[in-house]
Structure formats: structure tokens, C-alpha cells
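Enquirer: Sequence and predicted model, in that order:
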Amino acid sequence: MGWYSHQRSHTGQDIFCFLGRHFYRVSEVLGKEMLKKPVGSLKCYVFFFQNIGDIIVTTPHSLLRLFKYQSLLFLRLCHLILDEVEVLLSEANEQVFAILDNFKKNIEVEGRESAPHQIVAAGVRWSRHLEHVIQEFMTEPYVVITAMEEAALCGSVQQVVHLCLESEKTSTLLQTLDFIPSQAQKTLIFTCSVAETETVCKVVESCSVFCLKMHKEMVFDLKSILEQWNKKLSSGSHIVLALTDDCTPLLAITDATCVIHFSFPASPKIFGERLYCMSDHFQSLTEQGSPAKPGDMKTRSVLLLTERSAGHAVGVLRYLERADAKIPSELYQFTAGVLEAKEEKKARRPLCPYLKAFGFCKHKRICPERHHVNPEIDMPRKLSDQAIPTFGYIKIIPFYIVNATHYFGRIVDKHVDLYATLNAEMKEYFEDASNKTTVEQVEKFGLYGLAEKTVFYRVQVLEMGQEEDQWALDKVLVKFIDEGRTGIVPRDQLLRLPESFRPLPPQAVEFIVCRVKPADGEIEWNPKVTRYIHHKIIGKLHDAKVILALGNTVWIDPMVHITKLLNLKTSVIDYNVRAEILSMGMGIDNSEHIEQLKKLYEGAKMPTVEKSLSQTLTPPSEGLRSTQQEDVDRGSEGRADSETDAENQKHETAPENTGDASINKTTEPLKSFHPQIKWFQKDDVVILRMRIRNVKDYKCKYFRDRVTFSAWVGEKFYLADLELQANIIKDDCKCAIKNDEPVITLAKERREPWRSLLRQRNPNVAFDFDHWEECEEESHFSKVVHTKNLSCKVAEVTSEDSDQTSEDDGSESE
């Protein structure tokens, strides 16, 4: 399919501009035969042809940016090529029309009237936006459409769909026929068999409508049928022809006014051939929108959709949407059921990579992967006797970088690093030359040892060379199960792996950095930013906060690299991976990412994970909080209360508010629990979130340098008495329930950053990192820990001026 407009021939100094949907895929294809010259830091390449001139290959967003910096370059722009035009107009509509407007203005510049100008738009589907492009920006357009179903959309054929049961098709057929037409009507009814043709013919004739029939057993009547069909009809006459698809080429009918699909077309091509039977009455683009002339025929396509063709409902709906047709609500409901059934069939498929990376999938209707959480296969995988952490803070080392936000690596457990033990034992074992036994018979999915220089790995064979491929016969594709990367290695390098090295599960974990996505509506990361992140993070220890974990995938935000300055008792954040991506200008904020993931998780009703790696109890540094509390076990933020084992801590306390009858439910001393508290600050207020839900009878009291909170949740009584490190304005403080959690807003007496919330540390109080970057610009916290200039941005982490920010399950308190 293509749209072409051209004036004169080129001069050899023209600029060709090739606009593609995804720049890097296009440039990789064209770049093999042409010299590449990047245009600054923009996503544009200039290819030079000796006899033609320059060719700019880019995307709409990048071309507009280039226009800002080199606007004079566009005076030479004579040839504009739009690839996948229907997608460009759908995903970058504003940018494409801005480019076309500039192109049109340059044509009108004095002295440029004689310059050659050409617009070529190529695509596979018709789009209503194309009408505007052709009418407004093309002179004497030449339109070529090779797919007849798309030509029908261009020709404004009315599309109608009727949902019915297979047993009700004949009655539905009669309802669609116009028995008293105001103009002469010629209707084709397409069937799938001889028997169905005979049945349809009888049903139509029973209503006193003249009906012809044609199928493979009546080829000898072809001439007679055509003579009757081609007779001139008087106004109000109606002729009907029931036929099978194999007769369409023989009849070569093009003047039908209505096509009824009694049987569902077997393919898009057959559907197009049926619609082509009305091609004489297709409206041209110049006719569309103008007043109808006497004698003009309105063409119509009627599709009967039954339970037998349910699998095609999604495609039908997409086609009707592009036709701007009136779509019955039943079809939307029917399609939703079909999509749900298709999704259920994909229950064992991997989770969609785009859904994981960005929280959405643009092509969910046709994507072959799963878009829902399956509790059976998405339970966090075990790395040892404990599962992958589902919350809290972890330390990770990325070993394989897929793209800017997608990595494979290991979670480092500070208490018991089983992999480090295994690695040491493997090294000791294989350093003995007698133990380096090569494998004679390699098995697919078998587990073996592999040496790379002085390091030994566990690898699993994924594919073996085919016998017909002599070059690859001695090669195998292996996966490094403890790092996540794959590679091709010679068979003779695989070593027999003793049974003692096999029990430890694969240690490679998939990590995805949240809340950032490629700019310009791209769905693939720019290789430049991927290379930058690769060199920055590969093989380094990072601190990260776990947002969610499913199967072998962990979503993290933030992910930072922290350097400890031991002599100064200080730590600094060298970089935040998400911030690095944003600073390059090749990524943008994706604030809905985490929310979309949580919706999927909550909808699946995943069972609670009882055990998780002890590393989840590790607090971050003062960037991911205090570095001096790494040896303290900490609870997880996933539990709403802060209760610990009753045998370890049994402190009982009476509530402070004895005047509240609802709180004094017993005369005996009450056991109270300290709620887990997350806090952050703004210029004038400090906000505390109590991580408890379904609160009843809550009460909050404010003092100048202290606040108390108490509440009942079921049978549990919660009490928090917080001594603040700075003063507040009591009358301006408030407490309210937001998102089913109590939120306390404390008004600062002085508008200045608080270095901590409390005078003394409390294991149940932590900084809220979900709001870290939100207040980064004004908070003392961010200024302290982020270091591009180390001398100015040192974070002091001492017991006197920082809160411990563990994610404790908490403890019973007095």
C-alpha cells in the first residue's frame, strides 16, 4: 500500500528524509550499504549517495529536534518518505503533521517553486488520518492499494456486523436484506458450500425476492447467470446472487452494492476479494465529504459473526474500529470474553517482557506472551532454603545487561553467601588437573562446569550444533545459571560437574529498574544508553529497594551505587541508575509503572511468602539509609504491624489515652504494638504514613516537640509516642485516613530541612523512599548523599544525626 506525490525530478543536491517508527531498526538495514554520519547527539543519521545526495534516517520526534538546531537544512529537503505511515500517524500524529506543515511551508518559499518535491507514504493498513495527509499535503496524489480489504476502507464501504447463533443465521440474513429498496440493489451472499448456497437461495426466494445461485456444480450456467446479473435494473428493483468463494474469479463482478458474508471468510485475502465485488462504487478521496449526487450508490458489507467464528472476533473488532463503524456493545463484551479465554490459554507462557519493563503492552491483543500473574508459576523462586525477597532492601551485582533497565545478576546475602562458598569449593576442586574431566556425551539441558580464565562456572546446555551444520557441530549454546548470560562454547570445554555442586539452585535473578521508559514513545532502549549503563554497573555491588518479586524477576526502585569512606565514617551515593538514564535525555518518567504492576499482583491474590532472604532485612545506607546498622537484623516492610515473636519480646503497656472508652477495652494492662511508620518532608511539613490498615478509633495528640498516635486494628492496639528532633506548630497539624492508612501531617515551626525525624532512633520508623526523588531538590537528605562533586556532597552517617531506617516487622513496645 502506498501514497505517492511527486513534482519534477531531483537535482542531485536534494535531501531525502526517511521517517521510521523505530529509528535503529531502519538505520541498521540501510546502514550496511551507506556511509553513516551521526548528526550531533540527536537520533539522526545522514547517509550519502554519490549520485543522489544526503538521506536522513530518523523518527518524527528526532527530526523536529533537528529542525530546531538546523532549520536551514530543511530548505534542501525535497523528498519525504514515511514508513509504516499508519503507525506513525497513530503514535506520533502531532509530530508528523508538524513536519508536513514545515515541508509545505518550505515549498511556498519564494524561489523554491521549481524545486522538486515528493512525499511517499508506505504502510500496510488504511488510516483515516491518511485522508487528511493526502488532501492537505499532496498535489496530484497517486494512490496504490494492493489489499482489497484496505481499499474498501479507503472507499468508504459501510461495515456492519451482526452477532447471532449459528442456528439463527438464516433469520438474521432476512433481517439484513432490503426488500423495498429506494434504488436498484445488487446483493451478493457468500457461502462456504454447495449445500449452504442452495439453502440460502431457497430462503431468499421464499420472501419473493429474485435470487440467483452459483457454485462449482453450476459452472455451465456461468454465461446465463452473468446475463441476468448485468441486466439494467429499474429503480426499486433488487437482485440477489448466492455464491461460493471459488466462483468469484469466474464471475468478475465489480458492480454489487451490498455483500453479505453468510459464511465467515476463510482469510483476509478472501474477505478482500468479496469486497472488491463492489469496487465500481468505491468513493474516491475527492468525493468523500462532498454532497451525495443523485444515483450515487452507498455500498455496504454485512458480516454475520457466530460462535463458530469467535476466534476472529478480535480481528473483526479492530477492522470495524478503523472503519469508524457502529459497533454493537455485544461485540465488545464478546471480544472481551474471547481475549480473556486467549489469555487463560497463555497461563504457562512467560510474562510479557514489555509488561515487566514498562507496566503496559501496546500490542496486548496480538502479543503471544502472558499479561496476568499466575500464582502457580509466579511465586518467588528459591535461591536456597529461602525465597527471593518480595520487599525490603537488598544488595545486588549485575553480571549481564540486557538493556538500560533490564539485567541479570545475583542477590548478595550478607549473612550466608552460599554462592561464594560454592564458588570457592569449585575453584579448589577444578584447580586439581585430575578433576578436569571433559564430557564425552553432552546432553541438552545437562548441567556442567566451565572454566573461563581462572574462574569456574556452572552452565546448562540450551542448544547443541546440528549435524548438518559442520561449522557449529562442536559448539553448544550454554546458559551461565548463576549469572544469567548465555554464550556459545566448544563442547570439549565442558567439564563434568560433581553432584556436590548441583543442589544449590541457579543464583541468577532478573532485575528490572522501575519508573523509567524510552523517550519518544519507543519500546526499545537506545543502544547508546544501554552501553553507558552496562559500563557503569556491570560487576559492581549496588543497593536496591525491592518493589515486587514474581518468579525469578525482581522489580527494584531505586538502585544506587554507594561508596563508603571508612576513615570519615561516611558514605556517599555515586549514582542512581534511574536518574542516570533520565539525565541522558533518552528516557522519561514512567510514574504508572509500579501501580500497574501492583494491580496485576493484587488481582492474582498471591499467597503470602513466609520466608525470604535475610538480605531483605539489611538496611540501606543514608542514601538507602544508615551504613552503620548493617549487622542488625531488620524486619520487612510488607507486614502491616510491627509484632515480633512474643517469646522474645513481651512488653505490655497501658494506653496513654485512658479517657477513651473504646480504647480501654480491658482493665488489665494492654499489650500494644508499635506501628511501622514511613516519613518524608516538604518545605513546610513533615508527613508520616502509619503502615496499618482497617483502623478504628484512632487518636492523635500534638505537642510542640512530640506527637502520640493510638489506634485499634481488630483486636490489636497500636501506640506510637514520637519525640521529634525539631518543633512543630500544634494547631496546624492534622491526621486523616488516606488509601486506608492513617497519614499525619506535621507543620514545621521553621521552614528548614529536618536531618532526621526523631531525637533517638526507632527501628519502626523509616524514611519513605517512594518520595525520595520528589523532594530531592530541596531536602538536606538528597544534598547530602548524591555526589557528582564529592567534596561538596558528603553524607555523614553517625548515630547522633540519623535515624535507623530498617524495614522492621517491628516489636511490641511500651
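Expert: Thanks, I have it.

Enquirer: CA only for contacts and neighbour counts going forward, please
Expert: Noted.

Enquirer: looking at this, residue 554 is in a strand?
Expert: Yes. Assessed by DSSP: H, G, I helix; E, B strand; the rest coil, residue 554 belongs to a strand.

Enquirer: remind me, longest helix of this protein?
Expert: Taking DSSP state H as the criterion, the chain has its longest helix at helix 329-345.

Enquirer: let's bring in a second one:
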Amino acid sequence: MESVWEFLFQVMKHGTNTFTRFIYIFVINVNQPTIEEELVCARLLQLLNPDPLNTDVGSSEVTIGNVHCVSFQILMRNKYAGPSVAESYCWPAVARGCDTVLISHSGDQPLTYIPPFLAHMQLSSVFSALSARTGPIAVILCPGWEKAQTVIDLLEESQTFQVLHPMVILLGLGKDEAKTVKIQNNCQVVVTTPFSLVRLLRLHCFLFLRLCHLALDEVDLLFSRAPDEMTIILQHFQRVTASEERVSCPRQIIAVGKRWSRPLEGLILNHMSNPTVVVTVMEEAALYGNVHQIILLCLDCTKISVLLGALDFTPDVAQKTLVITNSAEEAENVFKERAAESTSHPAKSVLLLSERNARHVIGVLRYLKRTEASLPPELLHFAQGVLRAKEEQKSDKPLCRYLKSFGFCRDSSVCSYRHSISPITDQPLQPDSGTIVVLPLFIKTASVYYGRIVSKKEDRYESLAAAMTTYYAAEKLGAKEVLEGGLYGVQEDEVYHRVRVTLVPDKREWMFCSVRALFLDEGREQEVKSHQLLQLPAQFHTLPPQALEIIVCRAMPIDAEVKWNPKVTRAISQKIKGLQHQAKVVLCLGNTVFVDPMVRMTRLPGLKTFINEYNVHAEILSTGMGTSNPQHLDLLNELCQWYITGAKLPAIQDLYNGRVRGKPITFSETPVTQVIDCFLCYCTASGNQSTKSRTKKLLNSFYPQLVFFSFHPQIKWFQRDDTVTLNIKLREPVDQRCEFFPDRVVYSACVNDRPYRADLELHSNITAERCSWEMKCNEPVIRLVKQERGDWKMLLKQKSAFVSLDFDRFEEDEKKTSNGKILEPFALNSRS
């Protein structure tokens, strides 16, 4: 409790007067305080009121002996660290009832506005002024059902729940769903989404005639995902609050988010009165201030000259110029063009990008897209190569679950999962066509299930299950040791399951702890008590896991959501779990089968006739929370076709603008090698010919795999006085080829149908005709003979992330003595 009060006093430092009304409403007679709390409260009220503290007040005032900060309970339970700069400015404005816009890094957190919002709600006189009508006086709009649930949970934690009676309303597309909605008479706050509120307004607009407060949670997402609905809602709010009978009633709009967007300009101009605008993110403040963004490409060595060319030394109208550099040395160099000023009235931001900023290209482009700035085509082409390289770095990641479920990822540029087909990982492990009988056992989402394929002839799982039942009936031994990755048996009712332990907590007494276990033949993962694990004999290890992932195609959540509402998943689970369904396979990637359709077939009693009891796709849509996704299969097939052709790159628009919902991916025909050549040509034109090799070197150090479509093998090297040995870390390669030149070695091979190639530009010359290569321990080893004896400072002229020293040879090779000097096997200061 002490930390909360200390937090409060920190807030007071930003201005006591603005917080007076805000704090008084937090103090409410609900619990008997401790002596320490009474003293702290006395200090607080004395700080708020400079007059002598009067504890003998009437019933309309709050006494010192009966105070408790209701909304601070929310802060304590959520381990609130303290007021940020944004909240220090935002909270007073919200608590006073002002129209407020807040853009900050924490703009997606409801705590940035809910405490002062609740304070003002309790303090305002709207209850008595509008007592003749029923309906909520405040609506909190959230971008999706998940955020709406978070907000209602916070409101329920507050003591104001007993006064405001908030409720969450989420409506689907059902015809009669909106008609059956009932809002309690004492409900003062409704938490919902723009789509659900519009559905309500179409049938029950009279329920929202008392509306005084409108809170827009993550306002940037609200306008981007539901622009038409936001227009309807704001127009309704304006009509309701503009009536003559509402002159004395409060009126407030609160908009909180992480990003500034163009629709906010219209919100402030057309729907707010003298608003308080708080922007604590510098790049968002630049958007708010309409700073004109200019992007210039240059080499790092030519930045000063390019900067001088961008500035005007004889301006007609004097303006201040701020130049930000990477180092103090650069700042000194820039301080020497200091009289430079800009000629135009609007603020301008000039961004110089050099080859050293390659890793920042993605983020820069995403931001510049929002500024509507003119983007150099050379930068867009280069970014395509960066995107390809980043995607290749995800080769060991699982395929994006949204890509599989819906055919697209909302924002693939920031998603950590893979968005391209892998020839190894995605090799079909199940039938990729035809009709199968599936048994869904674990319903992950409304359209994604885990289960088994049921064979009409021989069901190997049923044989395994029977054998396990027989074995454990005779002997049931507990696991001696629980190891991560180990296989065990688990009994549930009368059924025995095979499980693999995926997570073991770091506890000494593992006997009494829970472990995370994957049920191999059902696909579900859950916690299991360690003492429930049974030894699993080796004969039960041989049958591969029988669970596979089943995805029903052409179904997606409504209202621009990417996550299914839990009530839809529950409804589908109750409908299909544990029942056999007939499904037509349209695609298979790895252990995932995509089916369309998937139906439940039942046999008529006494007949050989089967009827379709229901179609799972239709059942999802009938819940009202799902809609058809006709392009699902087209997008998946296009993804597979992109892998087959192999020479196309994703369009740069998808890089910084995110995936456009429902639109197929487009591709650029520009190969990676042309991308680099294009960038090199631009750099050469901007600088001089001598900088071309330096630029190529830096590009290769960032993304060496861009140069070729082949993969670069890992290489370990070490040297002696007269030779250099390269160990190529490839197991059992085929189609090998090695070419030697005086200053270069080129090696190529294939492993598992994947091409590998290493083109090594050596630091010093070799005697090509004396060099050789051979296979040792199923890996290629290359032996280079130096033209001149002595240590090489490095192996390559250009550093490569795939080449490194073989430090294991330090222990294997003994130090040798020559001419009275001790020679190391290779130089300690060598670099790859």
C-alpha cells in the first residue's frame, strides 16, 4: 500500500490543482483503514487543499477516518510501476472531463485512461440530469473481443463496479442476436467493439440516448479495422450530445493509442471541443505535426556531402536546423555547414540512409509509408532483398498458424514465424488428396483441430491402445526419472496415452510438481502431475505419433478478427469432438491436412444409406461469429506455387504495410542479384567508382545469402605455416565440385536436394595446382597450399558470417618450435 501512496505523491508533483477533483473521487467510504493509511490520507488531502485541514465535514464530504483509494486497487493488482510522462499529462485532463487524445508507447494499456475515467464518471452529475431515461452513459470501444474482455475484467476489479454496473456486449451476425440483447437499467458503462455497437444501434438506438462519454481504446486500430463503423458511431454520438436538453450534461471523448493516424485529425476537428492532445512518441509527434519527410540514399563515406547538398545556405526565411548524428566525431564534422538553414515554412525531416542502415530498412519503410513520403525506388528494391533474407532466417520456424488457418498473416513483417514453404519441413506426411475419415479429439480453435485418421482396414492405433491396456493391467510402474523430451504413459479414466514431456520445472522435488506433456496420439498439450507418469516400454515407442492437425478451409472470424471467440470454439467442440467425420483433403503441408468439406455422416437405422448430418463449415458460420473466406485455398496454392517457381519475391507493399485482408499476395519479378546490382549502381552514381567494392562488402556482411539463391555452408578453418585447412560442415553431400584459383576457391554441393555454394575470395594467394580436397568423416575437407609461407591475418578479404576459426584445433595441435621461436597452429588474432 505504501508504494501506491508514494506513486500518488509523485503524480502530485506534476501539478496538484489539476488532480484535486480526481483524487477526491478515489477516496470513498468502503473499508476501515489502518492508522498508517489514515496518516497518509491526511498528508494527501493536506497536499490537495492548502487551507487548514478540516476533518469535521458534512455528509457530502469525505472524512479522513473512512478513506480508501478504490481505483488504486486496480493499479496494485496489476503491479503498476508508477506514472509515466504520458499519464501525468493525460490523467488530469480525463479526470476533469476534457476531450483527450493520448499517443504513447503504452497506448494499448487500459490503465492509461481507466482510473481517471472512472473518477470522472462517479463525480459527474449526469445521473441526476438524465434520470428520466435509461441506458448507459458511457461506451468503451475496443478493437476486438479479446481487448474488450481485458477492459471489463479491469472494471470488475474496481469498487466502482457496484455503482456503474459495466457489461460487455459482443454480437455476431445472427439475425435475431441483436434483438435479444438486454441492457440492465442500472448499467452505466458498456464495453464493446465498433461492429457490435453498430449492430445494436440499428435496432436499439434509443438505448444510447443518455450517452455522454465515449472512450476509444487503441484508436488507431479502431479506425484502420472499422472505418465505416467508426463514422456511424461518431455521428450518433454527435447527434445525441448536441440536443438542447443536454446543454448542462457532460460530454467527453477519450482516444488512446500507440500510433497517430490521419482519421484522428478529423476526430479532433469535427467531434472534439478544445481537446488536450498528448503525444509522447517522437516519430508519432512528427506525424501529428505534419513534418515533411525526405529520404536520401548515400554511402556512409559520402553522408556529409549529401547532407550539404540537401541544405540551403542562403534561405529567404530563416529556420532552425537540427542535425542528429551517430557519433560525436560526426557531430564535429557537421558543425563545420553550421550556417545552413531551411528555406520553407513547413518543418522538414531529412533522413540519410547508408549501407550501414540495412538492418533498419524494414522499420524505416513501415514508418515512411504512414507519412505518405516519396520513396526512392532503389530503396524499395533493396528492401525486397532484405525481406527475402529475413524470411530465409526463419527456415527452422513453424509455418505461421494464421497463414495456415486463413491464408494470410495480418503483419508478416513482424511475425516471428515462417511464411514460405520449406521443402523439408512441409513435405506431406499425410494424404494430400482424396477422402479420409477423421476423428477430432482436441479442438484448438473453431477451425483447427487435432485428431487421428481412422482406417477402415487396419487401425494401428487401436491395436496399440489395446496392447497398452493389457500391459498396464498386469504391471503399472511409475516413471523413475522425468526428463524433458522423454516418452511416458499416462492414464485417464480407463484409457492409457503416450505422452512426451515438453517442459520440466526447475524443482528438486519433481515427484510433487506438474510437467507439460504432449499427448502424441491426440495432439493436445497440457499439464500432468509428475507422479502420474508411467514407464513406457520400448515396444510402445515404435508406432509414430498418430495425431495430425486438421484445418477446415474457407472459414474465418468476423469483424476483422484473427482469433476465434472462445464461445465459437466451445460450440464446435461440443458438436464434433470424439465423433468420426468424413473429410476431403485438398492440401497437405507436413503433418497438417486442409479439408473442404468436413461432414458428419450418420447411417439410417436398418438401412445402408448414409445422410449428411451437418457440415462443419456451415456450423461455424451458423454461430454468427464466423464468416466465409473464399480465397483461403487460393492463397495457400499461390504460396505453394511461389515455392515451386522459386524466382519471385514478395511485393514490397506487404513488407511495410502488412498483409491486406482478403487480397491475394502479389510478387515482384526482380531477382535478388538484380536488387543488389541496382543498389550498387545507385551508390556508384551518388559517390565514386572506388566505393562500389566497399558497398558490396558491407552488403554481403549483412546478408550474404542474397548474392546467390544457394545456401552458404558453415566453414571452419585453421592454418599452419604453409597450408590452410577448410572443414565444410555438410554431412554426406552429393554432386560436389571444387575449383581452385590463385586468389579464390569455389565449392558447391547438394544435401537433401538443397543446393550449397561457397565462393571464397582469399586474403592471400595460393598455389592452385597443389591444392586438393577429400572426404573425412563424411564431411568435405579442403587443403590450400600457400604461395608464401607465414601466418595469414584472415582467411577472406571480406568477412563472412558463415566462416569462423576452428578453435578445437588449439587442443589437438601441439606447439611447434622453428628457428628458436614458438609457432601457434594459427594466429590468435585471425579473423574469418
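Expert: Great, that's in hand. These numbers come from a predicted model, not from an experiment.

Enquirer: Any chance you could compute the TM-score here?
Expert: The TM-score (TM-score structural alignment, normalised by the length of structure 1) is 0.60; 510 aligned residues with a C-alpha RMSD of 2.6 Å.

Enquirer: quick revisit: moving C-terminal of the longest helix of structure 1, what's the next helix or strand?
Expert: helix 353-358 (DSSP states H and E).

Enquirer: Residue range in structure 2 corresponding to that following helix, please.
Expert: Matched against structure 2 by TM-score structural alignment, helix 353-358 of structure 1 falls on residues 401-406.

Enquirer: circling back: which strands or helices does the longest helix of structure 1 pack on?
Expert: helix 313-322 (3 or more C-alpha pairs under 8 Å, 6 or more residues apart in numbering; DSSP states H and E).

Enquirer: and for the helix it packs on, what span of structure 2 is it aligned with?
Expert: Against structure 2, the aligned range for helix 313-322 of structure 1 is residues 361-370 (TM-score structural alignment).

Enquirer: ok, now stretch 502-512 of structure 1?
Expert: Counting by TM-score structural alignment, stretch 502-512 of structure 1 corresponds to 541-551 in structure 2.

Enquirer: Not counting its neighbours along the chain, what's nearest the aligned partner of residue 273 of structure 2 in structure 1?
Expert: For residue 273 of structure 2, the aligned position in structure 1 is residue 139, judged by TM-score structural alignment. When the adjacent residues along the chain are set aside, residue 139 of structure 1 lies closest to residue 5, with 6.3 Å between them (C-alpha to C-alpha, 6 or more residues apart in numbering).

Enquirer: Might you report the residue contacts of the one you found?
Expert: 118, 119, 120, 138, 139, 140, 141, 142 (C-alpha atoms under 8 Å, 6 or more residues apart in numbering).

Enquirer: Who are the packing partners of the helix or strand where residue 766 of structure 1 lies?
Expert: Using DSSP H and E, the element containing residue 766 of structure 1 is strand 765-767. Packing partners of strand 765-767 of structure 1 (3+ C-alpha pairs under 8 Å, 6+ apart): strand 677-681.

Enquirer: residues in structure 2 aligned with whichever helix or strand comes after the strand it packs on?
Expert: Counting by DSSP H and E, the next helix or strand C-terminal to strand 677-681 of structure 1 is strand 685-690. Counting by TM-score structural alignment, strand 685-690 of structure 1 pairs with no residue of structure 2.

Enquirer: Figure out how far strand 685-690 of structure 1 is from the centre of its chain.
Expert: Remark: strand 685-690 of structure 1 is offset 32 Å from the chain centroid, using C-alpha atoms, centre = their mean, to the nearest Å.
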